[in-house]
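# Quick one: sequence and predicted model below, then my questions.
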Amino acid sequence: MIDLAFLRETFATLVSGVPLTLQLAALSSLLGAIFALLLVWAQVALPSTLGRVARFYIFAFRGTPLLVQLFLIYYGLSQFRPTLSALGLWGLLRDPYWCAVLALMFNTAAYCAEIFRGGLQAVPAGQVEAARAAGFSGFLLFRRIVFPIALRQALPGYGNELVLMVKATSLASTVTLMEITGLAAKAISQSYRAIEVFLVAGALYLVLNVVLVQALGLLERRLMRHLAR
């Protein structure tokens, strides 16, 4: 028999973790996208040594579990506390919130770098040559021709990465953050009703991602409206 009163109580408890979940996802995605652009730039425009470093970074962070990366930052950096204190970084890195943000940022940057690089490589060379023949060059060429086309090509893959990022915030509960999953684990320890609690938690993640997917769909249709015509 479904206990509706317990489900309502659980929902009221877990929904209070939604702001932290969204905050982690938004900040990590924003910082990760900026870092990803730097990685793409290093691969495309900088000397070969820095390009190899960027490629190794992408290989390492895509090839290892996010949970391991989070633990390395949260637990591993404490071994270097004297050095970090001397640099003025320990006050930041001892905070589980910023450790989670850094882990999520570094991880998503590796995936986004490949998505963005694929979007750039998908820009037809003929359109670039035609734009140059019409007098476009430098930043104007990138802003008017390369960037819009690359954005349209990268958006579906980047949208998937954003959805994965929302779900990946659940790992922040392993470093004591009380987002949706952290609150769910606490509720289970008090009630011993794992099925109901995790059903509510899963429903909250599902709603968040449905809203995100719809927003990305609107953006994609807006960018593709000329093709629809």
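Arrived safely. Worth saying up front: this structure is predicted, and the values here are computed from it rather than measured.
# hey, let's count contacts and neighbours off CA atoms from now on
OK.
# what residue is smack in the middle of the protein?
In the chain, the centroid-proximal residue (Cα atoms, centre = their mean) is Ser29; its distance is 3.7 Å.
# Thought Met165 was touching that residue, still the case?
Yes. Contact status for Ser29 versus Met165: in contact at 7.3 Å, counting by Cα atoms under 8 Å.
# Need the overlap of contacts for the two.
Residues touching both Ser29 and Met165 (Cα atoms under 8 Å, 6 or more residues apart in numbering) are 104, 108.
# need the helices for the protein, in chain order.
Secondary structure of the chain (DSSP state H): helices located at 4-14, 18-44, 48-63, 66-74, 81-86, 90-93, 96-121, 125-133, 138-141, 147-168, 180-191, 194-223, 225-228.
# Helix 48-63 and the fourth one, what's the angle between them?
Read that as helix 66-74. Helix 66-74 runs at 120 degrees relative to helix 48-63, counting by axes from the mean of the first three to the mean of the last three Cα atoms, to 10 degrees.
# Now do helix 66-74: everything it contacts.
The contact list for helix 66-74, computed with Cα under 8 Å, 6+ apart, reads 93-94, 96, 99-100, 102-104, 107, 171, 175.
# ok, structure two:
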Amino acid sequence: MNLELMVSSFPLLLEGAVVTLELFALTMVLATLLAIPLAIARVQPAWWLRWPVEAFCQVFRGTPMLVQLFVVYYGLAQLDAVRESWAWQYLRTPYWCAVVAFTLNTAAYTTHVLRGAIEAVPRGEVEAGRAFGFSTRALYQNIILPRAVLLALPSYGNEVIKTIKRTSLASAITISDLTGVANTLVSRTFSPYEVFLTAAGIYLVFAYAANYVLRALEFRLSRHMHAVH
């Protein structure tokens, strides 16, 4: 094992890691903002609200992430409506195509997680809110969503870890993220073992940090359950 190569490649890999973190952060923020209204629509009795959301989730959960990335990157450019719209200034670049693809995919999984959490909120708590005269909006703001967030955190945490690893696919469309930089270094040094082992270590640190933050958040939100009576 060439330790000197691992040490010398580390600064360059960190530059790629910054891009990875940017992709990850944008994806999680946008996907979560999209998933919340989709999850609420998914649990509504009206079929015209539920079915489109279910179709969206089935498509993005049932097809490979890499295929979705290629469809967005290569496919949207074929549409005149996209090329003539304001979005083209963003979608003409690999970076924003990756953000769109990752966001839609992650939103589909997060919607599924939140839908299950919303349905798991005890009916008694919801009925108590209605008894106090809460509107549907007030019920979601004050009872259903706060409770659902706590219930969803373990599964949501798994999705966060998956998204960190999923960003490695961005290198397939020429983005110099952590994996993209690692591929470049391997083509120069012909030492895949040392380079990819170093990159894997950085991904592991990211995953561990995300897991730690989520566990701390879960403990904080449920601290009333840990109180000593």
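Sure thing, it's come through. Worth saying up front: this structure is predicted, and the values here are computed from it rather than measured.
# What does the superposition give as a TM-score?
The TM-score (TM-score structural alignment, normalised by the length of the first structure) is 0.93; 227 aligned residues with a Cα RMSD of 1.5 Å.
# hang on, the earlier thing: output the contacts of helix 66-74 of the first structure in TSV, with distance to Ala184 of the first structure and neighbour count appended to each entry.
Below are those laid out as TSV (distance: Cα to Cα, whole Å; neighbours: other Cα atoms under 10 Å):
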residue	distance to Ala184 of the first structure	neighbour count
Leu93	25	20
Arg94	24	17
Pro96	18	20
Cys99	21	23
Ala100	18	26
Leu102	23	22
Ala103	22	24
Leu104	21	27
Asn107	24	27
Leu171	12	18
Val175	14	17
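# Now the two most distant members of those.
The span of those, defined through Cα to Cα, is set by Arg94 and Asn107 at 19.4 Å.
# Return the residues in contact with Ile202 of the second structure.
Here Ile202 of the second structure is in contact with Ala17 (Cα under 8 Å, 6+ apart).
# distance of the aligned residue in the first structure for Phe206 of the second structure from Glu9 of the first structure?
Using TM-score structural alignment, the partner of Phe206 of the second structure in the first structure is Leu208. In this view, Leu208 of the first structure and Glu9 of the first structure are 19 Å apart by Cα to Cα, to the nearest Å.
# Between these two, which has more neighbouring residues?
Between Leu208 of the first structure and Glu9, Leu208 has the larger neighbour count (other Cα atoms under 10 Å), namely 17 against 11.
# Next, work out how far apart the more buried one and Ala201 of the first structure are.
Between Leu208 of the first structure and Ala201 of the first structure the computed distance is 11 Å (Cα to Cα).
# and the gap between Val186 of the second structure and Ser9 of the second structure?
Going from Val186 of the second structure to Ser9 of the second structure by Cα to Cα gives 10 Å.
# Common neighbours of these two, please.
With Cα under 8 Å, 6+ apart as the test, Val186 of the second structure and Ser9 both reach Val195.
# So which of the helices of the first structure has the densest surroundings on average?
Of all those, helix 96-121 carries the top mean neighbour count, a mean of 23, counting by mean count of other Cα atoms under 10 Å.
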